[in-house]
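Colleague: Coordinates for the following, if possible.
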Amino acid sequence: MKKLLAGVLIALAYISCNNLAKNGAGKEESLVFHTDSLVKHIKILSSDAFQGRKPFTDGEAKTIAYLQEQFRSLGAEPGNGSSYLQEVPMIDILSQPDTIMQVRTPNGALQLKGFDEYVLSTPKTEATVNLENVPVVFAGYGVVAPEYNWNDYEGLDVKGKIVMVLVNDPGFNNGDTTLFKGKTMTYYGRWTYKFEEAARQGARGCLVIHSTAAASYPFSVVQNSWNESELRLDNKDEKLLEAQGWIAMEAAKKLIVAGGQDTSIIAKADIPGFKAVPLNETVSTHIKTKVTRSKSHNVIAKVTGSKYPDEYVLYTAHWDHLGIGKPDAKGDSIYNGALDNASGTAALLEFARVWKSRQTPPERTVVFLAVTAEEQGLLGSAYYAQHPVYPLAKTVGVLNVDEVNNYGRTKDIMVVGQGQSEMEDLLKEEAGKLGRYISYDATPEAGHYFRSDHFSFAKAGVPALAQGFGIDVVGKGTAYGKKMQEEFNAQHYHGPSDEYQASWDLSGAVDDLQLLFRVGKRLAYGHAWPGWKAGSEFKAEREKTAAERTK
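Modeller: The predicted structure follows:
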C-alpha cells in the first residue's frame, strides 16, 4: 500500500509539474534565471575591450553589436521594423563660459567668480552666447503645478530675463507634510524641470540655487561639470535656454541683497501665495561653444504577443557607461561600469531568453529596450519617449533595471517613488507570494525616481516601476545590506573600480529578476492597464491618452 501510495503521489507530482510547465498565464511555472548567464554577459560587457561603453566610441560599436548578436541568437525579433537599432541623434556641446559674471546695480557693481560661486553652460549651438545686462528675477522654486494649486510664474513676465530659483520643491523646507509631498521630492523639485519650465516661460537663462540638503549632494558635484562637454538630444523644435546652471547659496544671497531685497524672501518662497520678486540688477557674461553632432543607438528586441500584439510591456536598461577618463590611484582609466549598468543590460538579455523560451507566448508584445546615454542625462530613453517605436498610449507599463543586487538574497525589494503608480501594488502582491516584502527609498527627498530611464516614460505618462535591490539580507540583516550599498557608492560608483568580482553573490539578483518577470507576466497575460495614483504629477498625462487605448 505504501509503495502504491508513493507511486500515485509521484505520478500526480509529475502531472502537476508538466501542467505547470505548459501553462501560460493562469498558473505558476518554474522560472529559470541563470547566474552563469548573468555573469557571462556582465564580464563581457564590462571588460576592458568594451572601453567603458561610452556613446560615440568604439565601445558603443562593440556593445550594440554584442546586444544585436545576443538578441538574434535568443530568437527575439528585431524591435524596430527589420532592425534591432534606433538611431538617437545627439549634440555634444563643450561650453567655455567666462570666469566671471559682472553684476550691475544702482548702487554699484560686483563680480561673481565662475566655479567658486556658480557654474554655467549652454544647450545652444551658437558659437558664442552673449548675455549683456540681462535683468534677474527671483522666482521662488520656479514651479507651475496646477494639481498643487501652485504657480511661481503667475502674473510674471520673464521673457528675456534670467530667473534664479531654489532646488527641490516647496514641500521640502516648509514642514507641512500636505504641501506637495512633504520631504519627498516631486518632479517639480528636480533641476531639469527648473530649466524646462524657465524655457517654457521665455526666460533667457536659469540659475538653480544650490543647497546640499535640498539637492542631496554638495556643490562640488555640480562644480565637476565646469568646462566639461555635455550631450543633449538634437531636437530642433525644443525650447532651450541660452544659459543654465547652478549658483551657490551664499552667492545667491549676495545677488538678492545687491538687488535691493532681503534674504528673507528665500524662506517666503515656501509659503503658498508667494509672489516672484524682480531684482534691481542686471548680469553680463559670455559662453563660447564647441559643437559636435553624432548619432548613438538604442537597441530594441521583442517577443510578439499572441492576442494583443499592439499592446506593449517594456523591460528597459541602459547599456552605456562613462568610457575612458581620469586614471585612479592605480592608474586604471577605464570606467568599466560592471554593476552600473552591465548588470542591468545582462538582466535584459536574461528577460529576453526566459520570455522567448516559454511554451506559451505572451498575449501582449514584450519589448526589450537597451537605451543609450543614461549617464549623460537619460537621453536614449528620452529620445524613445519622444519618438516611440510603439505608441505610448498602447504601452502598458515599464520595468527598468539599473544595477542588480550583487551581495546575496534579500527578504525585501526596494521601490523608488513610493505611491506613484499601481505598478508598485503589483510588485507588492507578487513579492508576498514569494514570502518577500517591498521596502522604500530611505531618502525620497533626493529625487532618485527622476534619475534613471523609467522616468522618461513616467514623464510621458506611462506607468513605470523603479525598483532597487533590498537591504534585508537573508541571514545577515539590514545592517549588512546598508553596509554593502554604502561601500559600493563610496568606493566604486562611477569609478574605474566598478568591475566584476568573483566574490559577487548574484543569488539575490536572480530572485529580483524572477519577481520582475512575474510582474511583467501579470501585464503580458492580462488586459488591465495600471494607472498613476492620486497625487502623482504624471497622472494627467496618462489620462490624456486613455481614449486612444479604446480605439
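
Colleague: From here on, just use CA atoms for contacts and neighbour counts.
Modeller: Will do.

Colleague: burial count for L12?
Modeller: 12 (other C-alpha atoms under 10 Å).

Colleague: So which residue is smack in the middle of the chain?
Modeller: The central residue of the chain, meaning the one whose C-alpha is nearest the mean C-alpha position (C-alpha atoms, centre = their mean), is S452 at 1.4 Å.

Colleague: what sits against the nearest residue to it once chain neighbours are set aside?
Modeller: The shortest distance from S452 to any residue other than its chain neighbours is 6.5 Å, reached at L378 (C-alpha to C-alpha, 6 or more residues apart in numbering). If you count contacts by C-alpha atoms under 8 Å, 6 or more residues apart in numbering, L378 has them with T372, R451, S452, D453, S456.

Colleague: now the other sequence, so there's something to compare against:
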Amino acid sequence: MGRLPLAIPPLLFLAAIPLQPLGARPAAEADVEARLRGHIETLAADAMEGRKPGTPGGDLAAGYIASQFAGLGLVPGGGDGGFYQPVKLVERRSGTIAADWRIAGTVVSIAPTEMALRGGDGAVRTAALPIVFGGYGVEDARAGLHPFEGVDVKGAAVLILSGQPEGVVHAPGYAARREALLKAGAAAVLRIETDEQGWPQLRDTLNEPRNELADDAPAPITGALSPAAWQRIAEAAGLSALTPADMVKRDFRARRIDGTATFSIDNVSRPYTSWNIVGRFPGSDPAAGALLYLAHWDHLGLCRPEGVPDRICNGAVDNASGVAMMLEVARGLIQSGKRPVRDIWFVATTAEEMGLLGAHALAKAPPVDAAKIAAVLNFDTVAIAPRGAPVAMLGRGQPALDAAVDAVSRRMGRRINPSDAANALAQRQDGWAFAQQGIPAAMVGGSLNMDLLQAYLGQEYHKPGDDLSQPLPLDGVAQDVELHVALGLMLADPKRYRPPPR
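Modeller: Next up is the predicted model:
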C-alpha cells in the first residue's frame, strides 16, 4: 500500500415545482444546513484542485472525509484498521497510433489526425481484421431494425455512424451500440463522425488519458474516424451512395467490406492508487445484514488548459454536496439515540467520474458479504432542490424499497413524485455497480425530480462554474438528510424492511 494521505481537520435554474406548505424551519435543520455548507466549502475549495484521484487535491479530500468519519465515531472499515480501502488504478493514454486500410485491393491512406484509436495495454498490434460497416448499428425490435441479423462480427473491425438515426424513437445511444458489438465479439469498434466541425473536439476527447481498474482486462480497441477519412473508405468500398435514410430501412443489413484494417497503438501507462473511505455504524445484530450509503468524493480536477482564468472544476454540487449529505446522515443516525439492527456502512467512493471505478472495486470486495446487503442508497448531485420539493427516486420499481421510501415520506409530510423517469440515469451513478448484482439500490430525495436534474445538467455540470460562487439550495438537502435518517432506521430494521430474495 502506498502512503496514506494525511487527514486534515448556480443561481441554478429551478423548474417550477409547487412546494408543500411548510411551517417555521426547526433550529436543528438550520444547524444541519450550516454544517453541510462547511463540508462543501472545504471539499470544493480551490485548494482541493477539483479532487481528481491520484492528485494531491484528491488525497486531501480523502483525508478530510476520513477525519470526519473518525470524528463521528464510525468504526473503520477500510482494512488494516483504517478507513482507507485501496483502489488500484491505471491511467492509459494512446501514444503513437497507426492504421493500414486495404480496401478492394487499394491502400487507403488515413492520417493519424483523421482517426482516434484507444485500447489495450503496452504495444498493441492487431492482425489484418475484416471490416464490417453497420450503418447506425441500431438493433431495435420495435422499429423492426436488425442490421446485424445474419452478419458475424466476431474478430472484425466494425464501423458505425455516430449520432441518432432520424425517426427511430427508441434508438440506444452510441455507447450502448458499441458495447453490444464488443460483447458480440468485435475486435474493434470505430464510430464514424458525421460533423466535420465537431471532429477535432471528438478526436481530442478520445485521445485523453483513460483510467481503468488495474485488475481489469485492458479495454478493447475503440476509436473514431473523421468524416473525410470515412468518405475515402466509403468510396473505395463502393458505399458512397448509401444515405442515412437507407440505413434505417427494415431491410438494411450490415455489409462486409472487401478489405482489411490493421491497427497499431503504443499505450503509455501510469499505475496509481486511490481510496474508497469506509466507515461503519454498528447495528445490534450484524447477522441481520447491512445497509450501505454511498457518495463519490472525486471530481474532474484541473479541467481547463493553462492560462485560462478558471482551470478548476471544483464540483460543489457534483459531488461535494453528496458527500456532505452522507456525513450529516451519518451524524443524524448516530445522534438519533436509536441503534439500528443491521450494520450501516458509509462509503465515500473514488473515481466515479472515470466510470464508477471506485464503486465497482467496492462491489468486487464489499466490506460485508454481498448476500447480506439489504439495500444501497447513493447520494449524488443533491444540492439542486429547494426545501419542500417532492421526494423522487432513481430506482423506482422495486416494490419493497418503493414502499419503504413512500411510507417514510408520508410520515414526514413530504409529497411523493411517483415517476420513474430518473431511472434513465441509473447507469451513470455508483449504485449501478450493486444493482448489476441484483442488490436493491436507489437514489432518493428532492434532487431526483428530472426537471431539476436536467436544468443542472444543462448548465454548470462538469464545468468550472460548479463552484462556491453559485447559490446552493441547502435547505432542501437538510430536509433530505432528515428523510434519510428516518429511512435508514427503517431499512436497517429487518422487521420493517425485507429485501426481495436473490
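
Colleague: rewinding a little: distance of the counterpart of the residue nearest to S452 of structure 1 in structure 2 from T96 of structure 2?
Modeller: Matched by TM-score structural alignment, L378 of structure 1 corresponds to L356 in structure 2. Computed with C-alpha to C-alpha, to the nearest Å, the distance linking L356 of structure 2 and T96 of structure 2 is 28 Å.

Colleague: cool, A361 of structure 2 as well?
Modeller: 30 Å.

Colleague: again with I40 of structure 2
Modeller: When I40 of structure 2 is compared with T96 of structure 2 (using C-alpha to C-alpha), they lie 41 Å apart.

Colleague: Which of the two has more residues huddled nearby?
Modeller: Neighbours were counted for I40 of structure 2 and for T96 using other C-alpha under 10 Å; I40 has more, 25 against 13.

Colleague: Is the more buried one within a helix or a strand, and which one?
Modeller: helix 27-43 (DSSP states H and E).

Colleague: cool, Y383 of structure 1 as well?
Modeller: helix 379-386.

Colleague: mean deviation of that helix from structure 2?
Modeller: Here the mean offset of helix 379-386 of structure 1 against structure 2 after fitting is 1.1 Å, by mean C-alpha distance after the TM-score superposition for structure 1.

Colleague: Please name every helix or strand in contact with that helix.
Modeller: If contacts are counted by 3 or more C-alpha pairs under 8 Å, 6 or more residues apart in numbering; DSSP states H and E, helix 379-386 of structure 1 sits against strand 229-233, helix 454-459.

Colleague: quick one: that helix to strand 229-233, angle?
Modeller: 20 degrees (axes from the mean of the first three to the mean of the last three C-alpha atoms, to 10 degrees).

Colleague: Identify each buried residue in helix 379-386 of structure 1, please.
Modeller: Buried residues in helix 379-386 of structure 1, defined by neighbour count with 16 or more other C-alpha atoms under 10 Å: L379, G380, S381, A382, Y383, Y384, A385.

Colleague: next helix or strand past that helix?
Modeller: Following helix 379-386 of structure 1 in sequence order, the next helix or strand is strand 395-400 (DSSP H and E).

Colleague: what's the average distance of the next helix or strand after that following strand to structure 2?
Modeller: Counting by DSSP H and E, the element after strand 395-400 of structure 1 in chain order, helix or strand, is strand 412-416. Its aligned residues in structure 2 lie a mean 3.2 Å from strand 412-416 of structure 1 after superposition (mean C-alpha distance after the TM-score superposition for structure 1).
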